[in-house]
Structure formats: structure tokens, C-alpha cells
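[1] Show me how the following folds:
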Amino acid sequence: MYKEILFFNRKALFNYDFFESYIAGIQLFGTEIKSIRLNKVSISESFCKMQNNELYIINMFISKYEWVTTFENYSPRRDRKLLMKSSELRKIECKIKKYRFTIIPTKLFINKKGYAKLKIVLAKGRKLVNKRDIIKYKEIERDIIN
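    Below you'll find the model as predicted:
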């Protein structure tokens, strides 16, 4: 399924409980895919938002490709459209309204055809108490193993 996983959002594993996942394409400029292949991208602070029945990733950082001089007004954190089927978008929108989910990107990878894909997850934020419990359980497991 995956050719290579370029980025994995570890912060999301700690801050959110995951419920359902989808895979979406990303609408990019030609130079942005080159920057992604050079690992000059970050999804750790990004999130997704529904706007006009379309899904956008917000605050995803893709640095400017260094060998191109034609983009003077390039914005590395611009909103990028996610490419999904309309039926999937309707399902996501209904679940967001009904269960108050957040859409979080977890993996950025390049598939076998060479397209950049993003794995997004419907998630709910964890409370501080739950985060403390997770840290406590990890420490206990570490002590048992050692």
C-alpha cells in the first residue's frame, strides 16, 4: 500500500484518541512535490478543516524548492486542498457535526505511482488526566521489561 512513509505525526498519537482513518491525495504545485521528496516538510502542527464541502489541510509546512526562482510569492504554510471522493467527504462532515471530531493528519507518504498521499484520522482530543495515565503506563511497562 505505502511506497515510503516520509513523515509520521507522533504528537497526534499522544494528544488524540483515533477513531476512523482515510487516505487523501494533496493538490500541490510541481515544486512542492520535489520538496516533499527531499524531506523538507512538516505535518506536526497541521490540521484539516471543511470549507465549502471540500477538505483543506491547514498549517502544513512545505519549504520552497531551492532550485526554482519563479515563485517569488510562495507561501510555505498555505492551505492545500485534499482530494477525496464526495461520498467520503459527506461521511466525514456528518461525523464531525454529530460527534464533534477533529481531523488530524497522521502520515505523509508517496504511493507506488509517485503521488503524495496523506492519511487523515477522525480524532478527539485527550484531557490532561488521560495523558498523565498514558505516561504512567508507559513507565510501568518500561520498568517491567527492564
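
[2] Only C-alpha atoms from now on, for both contacts and neighbour counts.
    Noted.

[3] Work out for me the element the residue nearest the centre of the chain sits within.
    In the chain, the residue lying closest to the centroid (Cα atoms, centre = their mean) is residue 105, at 1.8 Å. In the assignment (DSSP states H and E), residue 105 maps to strand 102-110.

[4] top helix in the protein by residue count?
    When the chain is parsed with DSSP state H, its longest helix is helix 128-145.

[5] Who are the packing partners of that one?
    Packing partners of helix 128-145 (3 or more Cα pairs under 8 Å, 6 or more residues apart in numbering; DSSP states H and E): none among the helices and strands.

[6] Now the second one, please; I'll put the structures next to each other:
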Amino acid sequence: MKKSRFSNDINIRNRQAGFEYELMDKYVAGMVLTGTEIKSIREGKANLQDGYCYLSNNEMFVKGINITPYAQGTHYNHEATRERKLLLKRSELKKLEGKVEEKGLTLVPTRLFINDRGLAKLEFAVAKGKKMHDKRDNIRERDAKRELNRLKLK
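    Below is the predicted model of the structure:
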């Protein structure tokens, strides 16, 4: 059986978001993509590191996500870092609009995946930026848990 370069079990994570932000509520939204963008995502060629979501005119967009241009694409190929529209219900948009207006909260993409129907979905979280001492506390807690696990295994 020939292995395809396209995959339906794509799960691209933004690991840096967990270090930089305190993640609160998570939401899943569909994305408006072009044909070459979904092909690149199925190849696993996307980067969420610099991405952020914002609301504009009762619509939500994600900006800064880098989806590498498709190698076999022609002049119809997409721009790598263009802003993409997210598909959410109006009630979810209203709820998110209220949360983002609070001081210090932002929307950060955490995961890009292909669901069981073959559609690309973006998981994002309402997040609050961590201070430097918060990051050090998290590192200290993680090290303590690791030590406890080592002692339990012995």
C-alpha cells in the first residue's frame, strides 16, 4: 500500500502559548481556507507561534499563522501569513467580545487540527499574559512533579 503525503490526523500545537499565557476558556472554530492552504495543512506545514485572533465588525479573524505555500501550487498559490476568517456562531462571538474587552485578555490560537469529517479547525483560548515570576513558579512546580514521579518509580 502506497503511503500518501496527505494526512487526516493532523494536530499542530502552539506549545509556546502555554508558557507565555495563562489559558482560560477554549473554543473551536472552522476556518475559511483556499485549496492550496488545506493541502499544506494536510502535509503538516503550518506554524501557530506568532498567531493571534481579533474581532472586527462582528466577525473573528486570525492573523500571523504561517501556512507554508503549497509546493505544487501554481500562480493560484496562497500568501503564507494572510489573515483568515474564523467561523463561529453569533452567540459565541458576543460572549468572546465581552471577554476580550476585559483588561489584559487576548485570544491565542493553541491547536490546528483536521476533524473526523476532514475539515480544518482552529482551537483558540481566552488567555491572560503571564508575568516573569508566574513563569518561574510554573517551572518550579513542573520540576517538583517530575522529582515526585521519579521517586515513585524507584
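
[7] So after superposing, what's the score?
    Here the TM-score for the pair of chains, by TM-score structural alignment, normalised by the length of the first structure, is 0.91; 143 aligned residues with a Cα RMSD of 1.5 Å.

[8] if we can go back for a sec, the residue nearest to the centre of the first structure matches what in the second structure?
    The alignment partner of residue 105 of the first structure in the second structure, by TM-score structural alignment, is residue 109.

[9] Next up, the contacts around that match.
    Residues near residue 109 of the second structure by Cα atoms under 8 Å, 6 or more residues apart in numbering: 14, 17, 48, 51, 52, 53, 122, 123, 124, 125.

[10] and what of residue 50 of the second structure?
    64, 65.

[11] Can you tell me the element the equivalent of it over in the first structure falls in?
    Aligned by TM-score structural alignment, residue 50 of the second structure pairs with residue 45 of the first structure. Assigned by DSSP H and E, residue 45 of the first structure belongs to no helix or strand.

[12] Quickly note the distance from residue 45 of the first structure to residue 61 of the first structure.
    The spacing between residue 45 of the first structure and residue 61 of the first structure, counted by Cα to Cα, to the nearest Å, is 9 Å.

[13] again with residue 76 of the first structure
    Applying Cα to Cα, the value for residue 76 of the first structure to residue 61 of the first structure is 5 Å.

[14] Residue 70 of the first structure too?
    19 Å.

[15] Those two: which is more packed in?
    residue 61 (19 against 7; other Cα atoms under 10 Å).

[16] Could you look up the SS state of residue 96 of the first structure?
    helix (DSSP: H, G, I helix; E, B strand; the rest coil).

[17] surely it meets residue 102?
    Yes: when contacts are counted by Cα atoms under 8 Å, residue 96 of the first structure is listed as touching residue 102 (6.9 Å).

[18] What is the neighbour count of the residue lying closest to residue 49 of the second structure once chain neighbours are set aside?
    Leaving aside its sequence neighbours, residue 49 of the second structure sits nearest to residue 14 (Cα to Cα, 6 or more residues apart in numbering; 5.8 Å). For residue 14 of the second structure, the neighbour count with other Cα under 10 Å is 18.

[19] what are the ranges of the strands in the second structure?
    For the second structure, applying DSSP state E gives strands covering 11-13, 21-31, 46-47, 52-56, 59-63, 66-67, 84-87, 105-114, 120-129.

[20] Now do the contacts for the equivalent of residue 12 of the second structure over in the first structure.
    In the first structure, residue 12 of the second structure lines up with residue 7, judged by TM-score structural alignment. Shown in contact with residue 7 of the first structure (Cα under 8 Å, 6+ apart): 42, 43, 107, 108, 109.

[21] repeat that with 6 Å
    107, 108 (Cα atoms under 6 Å, 6 or more residues apart in numbering).

[22] Now do residue 37 of the second structure against residue 80 of the second structure, distance only.
    Counting by Cα to Cα, the gap from residue 37 of the second structure to residue 80 of the second structure is 9 Å.

[23] That concludes my questions; thank you for your assistance.
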